[in-house]
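Chemist: here is my input; please provide its structure:
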Amino acid sequence: MARAPRHGPYTCGIDAALDVVSGKWKGFILWELEVHGVRRFAELRRGMPGVSEKMLTQHLREMEEDGLVHREVHAEVPPRVEYSLTEHGRTLNQALGPLGAWGGERMRREGLEVATAEIPQG
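Modeler: Okay, here's the model as predicted:
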């Protein structure tokens, strides 16, 4: 189902792609779910030091709306909510691979440091 873009009409494919990955933490969320598979909210948050609960919730909602992340609520007490990548999210990760490699090369070339050992360099 198509939805209205968050940032207005698109001018090209890059514009449309950036609409769904814009935000500091979305790349990390995609990576966490790719590497670790199904994750609960607290597990995602632990894997991304520095993200606030509010920002993680907002990004997960947007990514679910964009069809990148699947949210499953289990009928338990207390409720258990798990997040996983959809096929659409997996294809986005594949598309972002070359960008991550480019960024890793830039970091090496410029002598930039990696914030934590868990963040992929491409």
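
Chemist: CA atoms for contacts and neighbours, from now on please.
Modeler: Will do.

Chemist: let me see the ranges of the helices in the chain.
Modeler: Along the chain, counting by DSSP state H, helices occupy 13-21, 26-36, 41-47, 53-65, 87-110.

Chemist: give me whichever of those is most buried.
Modeler: Highest mean neighbour count among the helices of the chain (mean count of other CA atoms under 10 Å): helix 26-36, with a mean of 17.

Chemist: give me the contact list for that helix.
Modeler: With contact meaning CA atoms under 8 Å, 6 or more residues apart in numbering, helix 26-36 is reached by 21, 39, 44, 47-48, 59, 63, 83-85, 89-90, 93, 119-120.

Chemist: I have a second one here; can you model it like the first so I can compare?
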Amino acid sequence: VVQRNGNVAVDCTDDVHPEVAYIAQLAARVVGLDIAGIDMVAQDISRPLQEQGGAIVEVNAGPGLLMHLKPAVGAPRPVGQAIAEHLFPAADDVPEGTIGRVPIVGVAGTRGTATIARVVAWLMHLGGR
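Modeler: Here you go, the predicted model:
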């Protein structure tokens, strides 16, 4: 979580009240997003929003990441890694360190390639990919 004051980003992740974190996650889910930037107004992020008249003002489908990677104050957060791990979780039978691997299949030729591509896509779908 980053507090923005003009162009200055201050990491305040460790100060976020659990209820505030829950409400931010709920806001993203309500609009159908699993990854989102949540803009909110609060006097003190370590207290519940309702207790202080705080509110969510915007849910962004394309959140900025630079402020989390290079805050002016506070520790940088590996948000890119967290997003990749969320989008491409490791299967139970996949060795450690292979998180985020995307299967690639090439289909070449002049006849039947569309059908072959559809079959490959269906097989990957059945395999959970």
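
Chemist: let me see the TM-score of these two.
Modeler: With the length set by TM-score structural alignment, normalised by the length of the first structure, the two chains reach a TM-score of 0.21; 52 aligned residues with a CA RMSD of 5.2 Å.

Chemist: follow-up on the earlier one: can you tell me which of the contacts of helix 26-36 of the first structure is nearest Arg109 of the first structure?
Modeler: Nearest to Arg109 of the first structure among these: Pro120, at 16.3 Å, using CA to CA.

Chemist: thinking again about what came up before, can you add distance to Glu72 of the first structure and give the helices of the first structure back as a markdown table?
Modeler: Formatted as a markdown table, the helices of the first structure follow (distance: least, CA to CA, whole Å):
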| stretch | distance to Glu72 of the first structure |
| --- | --- |
| helix 13-21 | 21 |
| helix 26-36 | 14 |
| helix 41-47 | 11 |
| helix 53-65 | 11 |
| helix 87-110 | 15 |
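
Chemist: which among those is found nearest to His74 of the first structure?
Modeler: The nearest among these, by CA to CA, is helix 41-47 at 13.3 Å.

Chemist: elements contacting that closest one?
Modeler: Helix 41-47 of the first structure sits against helix 26-36, strand 80-85, with contacts defined as 3 or more CA pairs under 8 Å, 6 or more residues apart in numbering; DSSP states H and E.

Chemist: just want the angle from the shortest one to helix 53-65.
Modeler: Just to be clear, that refers to strand 80-85 of the first structure. 60 degrees (axes from the mean of the first three to the mean of the last three CA atoms, to 10 degrees).

Chemist: elements contacting strand 80-85 of the first structure?
Modeler: On the basis of 3+ CA pairs under 8 Å, 6+ apart, strand 80-85 of the first structure makes packing contacts with helix 26-36, strand 39-40, helix 41-47, strand 69-74.

Chemist: what does the second one rub up against?
Modeler: In this case it means strand 39-40 of the first structure. Leu33, Arg80, Val81, Glu82, Tyr83, Ser84.

Chemist: most neighbours among those, please name it.
Modeler: Ser84 (23 neighbours; other CA atoms under 10 Å).

Chemist: and the contacts of strand 39-40 of the first structure, which is closest to Val69 of the first structure?
Modeler: Using CA to CA, Ser84 comes nearest to Val69 of the first structure of these, at 5.6 Å.

Chemist: so how far is Glu53 of the first structure from the closest residue to Arg71 of the first structure other than its chain neighbours?
Modeler: Leaving aside its chain neighbours, Arg71 of the first structure sits nearest to Tyr83 (4.7 Å; criterion: CA to CA, 6 or more residues apart in numbering). Here Tyr83 of the first structure is placed at a distance of 15 Å from Glu53 of the first structure (CA to CA, to the nearest Å).
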